[in-house]
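>>> Pasting the sequence and the predicted coordinates here, then a few questions.
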Amino acid sequence: MNKLGLHANVWVAGWSEDEAALAIAKTAETGFDLIEIPALDAGRLRPAETRKRLDAAGIGCTLSLGLDAGTDISSGDPALMKAGEDKLRTTLSVARDLGATHVCGILYSAFQKYFEPPTQAGIEASAEVMSRVAGYAAENGITLGMEVVNRYESNVLNTAAQAVAYCRMVDAPNVKVHLDAYHMHIEEPNPVEAIRATGADLGYFHTGESHRGYIGSGSIDHAGLFRALVESGYDGPITYESFSSEVVGQPLTGILGIWRNTWTDGEDLARHALGFTHAQLKAARETVQRSSGFTEMEV
């Protein structure tokens, strides 16, 4: 059964003591199974304190981050690659102490707009670093999710097919594809078919909307996406991600281009997202089951 998660930026911009307390309490109160904690700077997450709050609230966590220009493991620069590997290992140590099951995001390059296409050598260098990092993650029971993002946030993995090829290159069972409805809506010719083609390589999924606001109020075919997830047998986390200038601050505001209030009430947004996700999953499961029954009868 899929665990349902919520991105912490629905509640808070950072992770101060008060912000952590609020985000964890509200996520649990709303009914989610886990909270996705941004870890651009994992050293600020205070793992011992945060773990106690998570345990008390009865929810789990995942971490997400993107590397930056100074830690870009796809650069081919040995110094930057070492810095990137060190950052990933530090984040994994914090994730272990938090009891996180997944560390996801733009782990394979910098989280930025590039002005040149990636080189094959750079992609191979990234995969080489990731294969070493994957071993450390596996020792701590952590799955790594390579998030497929739009062309303005990375030049390495913009489609599900590219991510599958990258994971094959890394060749580690705990390195999976992380798909995101928002990014797929921009880059994939057919997001539903992309999910089906990813199949067992899918390890983490972000729901969201085309305009980053209330799920179901934009142009994404959620019914199709959820049906593809069910048809593929995907049983990993499904985490809702949404951003508004009401909450999010720098550096994410600038990197993601969050220039307006896509919503003003995070609690209403979160409750709506949870109900919407439950409804879509139920409908998808019933549709797939019914289709399967018809197929068996016809045979």
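In hand now; what should we look at?
>>> Only C-alpha atoms from now on, for both contacts and neighbour counts.
Will do.
>>> List the buried residues in whichever strand or helix holds residue 267.
Assessed by DSSP states H and E, residue 267 sits inside helix 266-298. Buried residues in helix 266-298, counting neighbours by 16 or more other CA atoms under 10 Å, are found at 266, 269-271, 273-274, 276-277, 280-281, 284-285, 288.
>>> now stretch 148-160
For stretch 148-160, the neighbour count (16+ other CA under 10 Å) marks 148, 149, 150, 151, 153, 154, 155, 156, 157, 158, 159, 160 as buried.
>>> Which of the residues you listed sits closest to residue 296?
Distances from residue 296 to those, taken as CA to CA, are shortest for residue 160 (31.0 Å).
>>> any idea how far residue 203 is from that closest one?
Here the criterion is CA to CA, to the nearest Å. By it, residue 160 lies 12 Å from residue 203.
>>> what do those two both touch?
residue 177 (CA atoms under 8 Å, 6 or more residues apart in numbering).
>>> And the helices in the protein, which stretches?
In the chain, the segments counted as helices under DSSP state H are 17-30, 47-57, 78-98, 120-139, 160-170, 181-187, 191-198, 222-231, 252-256, 266-298.
>>> residues near the nearest residue to residue 108 once chain neighbours are set aside, how many?
Leaving aside its sequence neighbours, residue 108 sits nearest to residue 126 (CA to CA, 6 or more residues apart in numbering; 5.8 Å). The local packing of residue 126 (other CA atoms under 10 Å) involves 26 other residues.
>>> Tell me which residues touch residue 126, please.
Taking CA under 8 Å, 6+ apart, we find residue 126 in contact with 73, 74, 75, 76, 81, 108, 109.
>>> on that earlier part again, let's have the buried residues of helix 266-298 in JSON lines, adding distance to residue 89.
As requested, the buried residues of helix 266-298 are exported to JSON lines (distance: CA to CA, whole Å):
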{"residue": "266", "distance to residue 89": "32"}
{"residue": "269", "distance to residue 89": "34"}
{"residue": "270", "distance to residue 89": "31"}
{"residue": "271", "distance to residue 89": "34"}
{"residue": "273", "distance to residue 89": "33"}
{"residue": "274", "distance to residue 89": "32"}
{"residue": "276", "distance to residue 89": "36"}
{"residue": "277", "distance to residue 89": "33"}
{"residue": "280", "distance to residue 89": "36"}
{"residue": "281", "distance to residue 89": "35"}
{"residue": "284", "distance to residue 89": "38"}
{"residue": "285", "distance to residue 89": "38"}
{"residue": "288", "distance to residue 89": "40"}
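>>> Presented hereafter is structure B, for comparison with structure A:
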Amino acid sequence: MGNKIGVHYAFIGQEWDVDMSERLKWAHEVGFDNLEVTPPAYMVELNKDKMTNLRKQAEDLGMDLTFCIGFPKSKDMSSPDAKIRREGIEWSKKMIEAIHFMGGKVLSGILYSSWPYLYDHMITPSDKQEAWEYGVQSVKEVVKVAQDNDILYAVEMVNRFEQFIVNSVDEGIQFARDVDSPNIKLLLDVFHANIEEDNIADSIRKAGPLLAHMHLSENNRKLPGTGNHIPWKEVAQATKDINFKGRYVIESFLAQGGPVGNDLRIWRDLSDDLSLEGRTKSIKESLNFVRKTFK
């Protein structure tokens, strides 16, 4: 298959802040083409020495890096507070510059608001509309920098329990139209689509050329190929139908606890063997499943 297959770096740990070089080495040994990371602090700080080291390691291993992030509340680009929006906008611009320096081509995630959204009040339709408009306004400014740096800015549609602004492919398409940039694209996560879409395969076809990136997991965040709920053959066929050229990233999370488990709302362990050896064995099997299914 021509598409690269990646893995999210947090699959084998419970912390977001880790040694990315070790995760990169592990992903290569497993057999992945790509590692998806949350930009480390030194990237946002534009520490070129540290960025150069990670970029060179990836190049030496024949790996590429993609970058995915959720914004903290203090940098929510859909906030009614202009100062908070400005924090998010400037932070995003720095990330894009860093990703360009790293040789990256894709920034994806909830790139318009905060994640996970902490619901402290009932969201009204007018709340959503206001947040949507602020998000679009902010992204319009940021995506210009993405365009200047040849970075695809792939907005993720997430389920209603984690965010409220862009839940469905229809909303993702409309958000992209409102932003109106050749670099605004979509990230479709099968886990979220299983909750929000009537038909996952049809939603992929609907996204069409806007779809730049995909996350793969079972309906409960387990590894692809370990369940019987997601219609993987139909999903794979839909990506062929639209001539999808992006990356498939396995984004599964199996363990409760720690910042990763808490942010992903994993309240029970989803595997009997959560050792490094156990996780490595299971994801190798899942990688083989993805290769065969999406070939």
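Received the coordinates, thanks. Every value quoted in this text rests on a predicted model; they were computed, and no experiment measured them.
>>> Which elements pack onto the helix holding residue 267 of the first structure?
Contacts defined by 3 or more CA pairs under 8 Å, 6 or more residues apart in numbering; DSSP states H and E place helix 266-298 of the first structure against helix 17-30, helix 222-231.
>>> again, only using 7 Å
In this structure, helix 266-298 of the first structure packs against helix 222-231, with contacts taken as 3 or more CA pairs under 7 Å, 6 or more residues apart in numbering; DSSP states H and E.
>>> Residue range in the second structure corresponding to the helix it packs on, please.
Alignment of helix 222-231 of the first structure against the second structure: residues 232-241, by TM-score structural alignment.
>>> from the buried residues of stretch 148-160 of the first structure, which two are the most distant?
Longest distance between any two of those is 15.0 Å, between 153 and 160; criterion CA to CA.
>>> residue contacts, the closest residue to residue 247 of the second structure other than its chain neighbours?
Of all residues not flanking residue 247 of the second structure in the chain, residue 4 sits nearest, at 5.0 Å (CA to CA, 6+ apart). Residues in contact with residue 4 of the second structure, defined by CA atoms under 7 Å, 6 or more residues apart in numbering, are 33, 34, 247, 248.
>>> how many neighbours does the second one have?
Neighbouring residues of residue 34 of the second structure were enumerated by other CA under 10 Å; the total is 24.
>>> Same check on the first one?
Burial of residue 33 of the second structure, expressed as a neighbour count using other CA under 10 Å, amounts to 20.
>>> circling back to that earlier point, if you count neighbours, what's buried in the match of helix 222-231 of the first structure?
For stretch 232-241 of the second structure, using 16+ other CA under 10 Å, the buried residues are 232, 235, 236, 237, 238, 239.
>>> Format those residues as TSV; extra columns: distance to residue 144 of the second structure.
Output for these, formatted as TSV (distance: CA to CA, whole Å):
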residue	distance to residue 144 of the second structure
232	36
235	32
236	32
237	33
238	30
239	28
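>>> which one among those residues gets closest to residue 224 of the second structure?
Using CA to CA, residue 232 comes nearest to residue 224 of the second structure of these, at 8.5 Å.
>>> Tell me the spacing between the nearest residue to that closest one once chain neighbours are set aside and residue 87 of the second structure.
Spatial nearest neighbour of residue 232 of the second structure, chain neighbours left out: residue 293 (7.2 Å); criterion: CA to CA, 6+ apart. Distance, residue 293 of the second structure to residue 87 of the second structure, using CA to CA: 42 Å.
>>> again with residue 262 of the second structure
On the measure of CA to CA, residue 262 of the second structure and residue 87 of the second structure end up 25 Å apart.
>>> now swap in residue 102 of the second structure and tell me
Distance from residue 102 of the second structure to residue 87 of the second structure, by CA to CA: 23 Å.
>>> Pick out whichever of these two has more residues nearby.
Comparing residue 102 of the second structure with residue 87 by neighbour count (other CA under 10 Å), the higher total belongs to residue 102, at 21 against 14.
>>> show me what contacts the more buried one?
51, 55.
>>> Just give me the match in the first structure for it.
In the first structure, residue 102 of the second structure lands on residue 98 (TM-score structural alignment).
>>> hmm, back to that, how far away is the residue nearest to residue 247 of the second structure from residue 163 of the second structure?
28 Å.
>>> Also residue 250 of the second structure?
From residue 250 of the second structure to residue 163 of the second structure the distance is 21 Å (CA to CA).
>>> Residue 90 of the first structure - how many residues pack around it?
15.
>>> nope, residue 44 of the second structure is what I was after
Per other CA under 10 Å, the neighbour tally for residue 44 of the second structure reads 17.
>>> got the contact list for it?
So residue 44 of the second structure contacts 94, 95, 98 (CA under 7 Å, 6+ apart).
>>> The same query, at a cut-off of 10 Å, please.
By CA atoms under 10 Å, 6 or more residues apart in numbering, residue 44 of the second structure lies in contact with 91, 92, 93, 94, 95, 96, 97, 98, 99.
>>> same question, residue 5 of the first structure
For residue 5 of the first structure, the contact set (CA under 10 Å, 6+ apart) comprises 27-28, 31-36, 59-62, 205-207, 237-241, 274.
>>> let's see it at 6 Å
Shown in contact with residue 5 of the first structure (CA atoms under 6 Å, 6 or more residues apart in numbering): 32, 33, 34, 35, 238, 239.
>>> what would those look like in CSV with distance to residue 192 of the first structure?
Listed next are those as CSV, based on distance: CA to CA, whole Å:
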residue, distance to residue 192 of the first structure
32, 25
33, 25
34, 25
35, 26
238, 16
239, 18
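>>> Relative to the second structure, what is the average displacement of stretch 223-231 of the first structure?
Stretch 223-231 of the first structure: mean distance to aligned residues in the second structure after superposition is 0.9 Å, counting by mean CA distance after the TM-score superposition for the first structure.
>>> which residues are contacting that stretch?
192, 196, 284.
>>> related to what we said a few turns ago, dump the helices of the first structure to CSV, plus distance to residue 40 of the first structure.
Shown next, in CSV, are the helices of the first structure (distance: least, CA to CA, whole Å):
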stretch, distance to residue 40 of the first structure
helix 17-30, 15
helix 47-57, 14
helix 78-98, 9
helix 120-139, 17
helix 160-170, 21
helix 181-187, 20
helix 191-198, 27
helix 222-231, 28
helix 252-256, 10
helix 266-298, 22
